[in-house]
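Got a predicted structure here, sequence first:
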Amino acid sequence: MLVTFLGTGTSQGVPVIACECEVCRSLDFRDKRLRVSVHLQIGDTSLIIDSGPDFRQQVLRERIKTLDALLFTHEHKDHTAGMDDIRSYNFRLKKDMPIYGRDTVIEQLKREFNYIFSDFKYPGVPRVEINVIENKPFNVQGIEVIPVEVLHYRLPVFGFRIGDFTYITDANFIAEEELQKIRGSKVIVLNALQKEDHISHFTLAQAVALLEELQPEKGFLTHISHKLGLHAEVEKELPPFIRLGYDGLKFEV
């Protein structure tokens, strides 16, 4: 599996509009963060988790010519807003795009993109194949995907485990029974918004503590805000097996 971070930023991205902090003014490319998303190339199968507002820019940057399915963690706009741009894959691949999400996600997509789901479709709108998922394993192109339910304050959000790779974003609580699904993963990606306490996201210290408990071979942090600090400085504070993700980072699992 080849993993590519399409985006590692929080809902506003980094830099934040009109912000003059040292992170937003940084010239380090690792401090430039689009909205959070990840691409998985598993053999011949191409999957993306979440299509935020920067989806078009991200897939163009990484030259992703084929997309077999789009998985959604939850219904917030910074994870769904770019779905309209799957139309290019419809045209190129000549097929509907399979999308996977829990019922609340699908309902939000129907409201947000009502023209896609209407009975009378305007020519050229995106075409999708809806797959409603629950908190149990499902299959995408012959690949088993295990949902991991976490809480984003009070909102249930799905992380996903595929083989030895687990991806979790927008979480601040994971029940023990869900942690059991994660244990044994070689690589775990976890959100770490900032250093200060937050109502709906793990802090840096909380994310590091959880990764130290789970002990993957490698841990990466994502969904990072400008409040976390400069990439180069924060990395110095981390245990050797944990790194900050950054846009465009690729690694194999």
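It's in. Residues are numbered from 1 along each chain as shown.

C-alpha only now, for contacts and for neighbours.
Fine.

burial measure for residue 193, as a count.
27 (other CA atoms under 10 Å).

again, but for residue 115
By other CA under 10 Å, 14 other residues sit near residue 115.

where does the residue lying closest to it once chain neighbours are set aside sit relative to residue 113, distance-wise?
Spatially, and ignoring its direct neighbours in sequence, residue 115 is nearest to residue 121 (6.4 Å; CA to CA, 6 or more residues apart in numbering). According to CA to CA, to the nearest Å, residue 121 and residue 113 sit 11 Å apart.

could you point out which element follows the biggest strand by length in the chain?
If you go by DSSP state E, the chain has its longest strand at strand 143-152. Using DSSP states H and E, the helix or strand that directly follows strand 143-152 along the chain is strand 155-162.

elements contacting that next one?
Contacts defined by 3 or more CA pairs under 8 Å, 6 or more residues apart in numbering; DSSP states H and E place strand 155-162 against strand 143-152, strand 165-167.

how far does that strand sit from the chain's center?
Centroid separation for strand 155-162 versus its chain: 10 Å, with CA atoms, centre = their mean, to the nearest Å.

go on, stretch 212-231?
With CA atoms, centre = their mean, you get 14 Å for stretch 212-231.

Buried residues, that stretch. List them.
Neighbour counts over stretch 212-231 (16 or more other CA atoms under 10 Å) mark 214-216, 218-226, 228-231 as buried.

Tell me which residues of the strand or helix carrying residue 58 come out buried.
Per DSSP H and E: residue 58 is located in helix 55-61. Across helix 55-61, burial judged by 16+ other CA under 10 Å covers 55-56, 58-59.

structure B:
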Amino acid sequence: MNEPLKITFLGTGTSQGIPIIGSKHPVCLSENSKDKRLRVSIMISWGNYNYVVDCGPDFRQQMLTHNVARLDGILFTHEHSDHTAGLDDIRPFFFRQGDIPIYAHERVANSLKKRFDYIFTDANRYPGAPAVAVNTIEKGVSFAIGDKLVTPIEANHNRVQVFGFRLDDFTYLTDVKTISEVEKNKILGTKVLVVNALREEPHHSHFNLEEALSFVKEVRPEKAYLTHISHLLGFHDQVEKKLPENVHLAYDNLILTI
């Protein structure tokens, strides 16, 4: 029997997080903890395994908040900074465990090599630098993490290709604007879906709320949680009241068991 998945929402915010530095927007000034959002990421845990999807600039803070002592790997959706800028902070895990496995499209891995060349080079390695073991994700090819199989789901973030991931009855998608029917079919039967919903107004590279809800209705999960949320979506408690019964706003530090 498969062990249940524990999904920890490490961050549910968009690229600047909430509050935005210096902003006087009412949501940025909110005292409700559910309106304070770090950059988007989740941790998927089962048994003794911990895998993180994306490691943005808040990665260190997220690992400390949840007292994570072991990291078995990082899955990257795409190369944008709010999903990758925390890669250097794998150092404590590397010193304890050795090379940290990462899973990424070849394009994303090449981008990381340019930005974090000292992590990927074997020549004249700086003594304090971490290292990774690169595993390339390909469209249509499932891959194993721990003792589970992951199905990559391809979507588009405007002109940027992104990968979502399905494990067992859980599917995670972020930074999605369009997705093909073939890839949608890979989501069918999912019990819990996480998908981005940036704001109410249309956006060139993200689902807005209407598009996210339409997508949820189309793929029919038992429950859906919205993430990669901007302050422009509104106050958490007010938006939550307007959502369908099986759809909720995710928030930082929310934990699901599937």
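On my side now, so go ahead. Everything numeric in this text was worked out from a predicted model, so none of it was measured.

quick one, strands of the stretch 1-150 of structure 2?
Listed in chain order, the strands of the stretch 1-150 of structure 2 (DSSP state E, counting those that start in this stretch) span 6-11, 41-46, 49-53, 73-75, 100-105, 132-137, 143-145, 148-157.

Now tabulate these in CSV and tack on distance to residue 20 of structure 2.
Output for the strands of the stretch 1-150 of structure 2, formatted as CSV (distance: least, CA to CA, whole Å):
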stretch, distance to residue 20 of structure 2
strand 6-11, 14
strand 41-46, 18
strand 49-53, 23
strand 73-75, 26
strand 100-105, 29
strand 132-137, 32
strand 143-145, 35
strand 148-157, 22
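
Dump those to TSV, plus distance to residue 247 of structure 2 and mean neighbour count.
Shown next, in TSV, are these (distance: least, CA to CA, whole Å; neighbours: other CA atoms under 10 Å):
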stretch	distance to residue 247 of structure 2	mean neighbour count
strand 6-11	16	22
strand 41-46	18	22
strand 49-53	21	21
strand 73-75	25	23
strand 100-105	29	21
strand 132-137	30	17
strand 143-145	28	14
strand 148-157	21	20
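
what's the closest of these to residue 254 of structure 2?
Nearest to residue 254 of structure 2, of all the strands of the stretch 1-150 of structure 2, is strand 6-11, at 5.4 Å by CA to CA.

closest one to residue 94 of structure 2 among the strands of the stretch 1-150 of structure 2?
Of all the strands of the stretch 1-150 of structure 2, strand 100-105 sits nearest to residue 94 of structure 2, with 6.1 Å by CA to CA.

now the counterpart of residue 29 of structure 2 in structure 1: how far from residue 118 of structure 1?
In structure 1, the residue paired with residue 29 of structure 2 according to TM-score structural alignment is residue 25. Plainly put, residue 25 of structure 1 is 44 Å away from residue 118 of structure 1 if you go by CA to CA.

More neighbours: which of these two?
Applying other CA under 10 Å to residue 25 of structure 1 and residue 118 shows that residue 25 carries more neighbours, namely 14 against 10.

Pull the contacting residues for that one.
residue 15 (CA atoms under 8 Å, 6 or more residues apart in numbering).

can you check residue 208 of structure 1 too?
238, 242.

sec struct for the aligned partner of it in structure 2, please.
Under the alignment (TM-score structural alignment), residue 208 of structure 1 maps onto residue 213 of structure 2. Using DSSP: H, G, I helix; E, B strand; the rest coil, the structure places residue 213 of structure 2 in helix.

gap between residue 213 of structure 2 and residue 244 of structure 2?
Distance from residue 213 of structure 2 to residue 244 of structure 2, by CA to CA: 8 Å.

now residue 5 of structure 2
Going from residue 5 of structure 2 to residue 244 of structure 2 by CA to CA gives 24 Å.

likewise residue 227 of structure 2?
Distance from residue 227 of structure 2 to residue 244 of structure 2, counting by CA to CA: 15 Å.

go on, residue 257 of structure 2?
Residue 257 of structure 2 is 21 Å from residue 244 of structure 2, by CA to CA.

Residue 29 of structure 2 now?
27 Å.

repeat for residue 128 of structure 2
With CA to CA as the criterion, residue 128 of structure 2 and residue 244 of structure 2 are 49 Å apart.

quick one: contacts for the residue in structure 2 that residue 153 of structure 1 lines up against?
Counting by TM-score structural alignment, residue 153 of structure 1 corresponds to residue 158 in structure 2. Counting by CA under 8 Å, 6+ apart, residue 158 of structure 2 makes contact with 176-178, 204-206.

who wins for neighbours among those?
Neighbour-wise, those (other CA under 10 Å) top out at residue 176, 24 neighbours.

how about the alignment partner in structure 1 of it, secondary structure?
By TM-score structural alignment, residue 176 of structure 2 lines up with residue 171 in structure 1. Following three-state DSSP, we place residue 171 of structure 1 in the coil state.

ok, residue 171 of structure 1 to residue 72 of structure 1 distance?
14 Å.

next one: residue 110 of structure 1
From residue 110 of structure 1 across to residue 72 of structure 1, the span is 14 Å (CA to CA).

higher neighbour count, these two?
residue 72 (25 against 14).

quick one: contacts for that one?
Taking CA under 8 Å, 6+ apart as the criterion, residue 72 of structure 1 is in contact with 49-51, 79-80, 99-101, 105, 158.

ok, of the residues you listed, which one's closest to residue 131 of structure 1?
Distances from residue 131 of structure 1 to the contacts of residue 72 of structure 1, taken by CA to CA, are shortest for residue 100, at 4.8 Å.

Alright, calling it a day.
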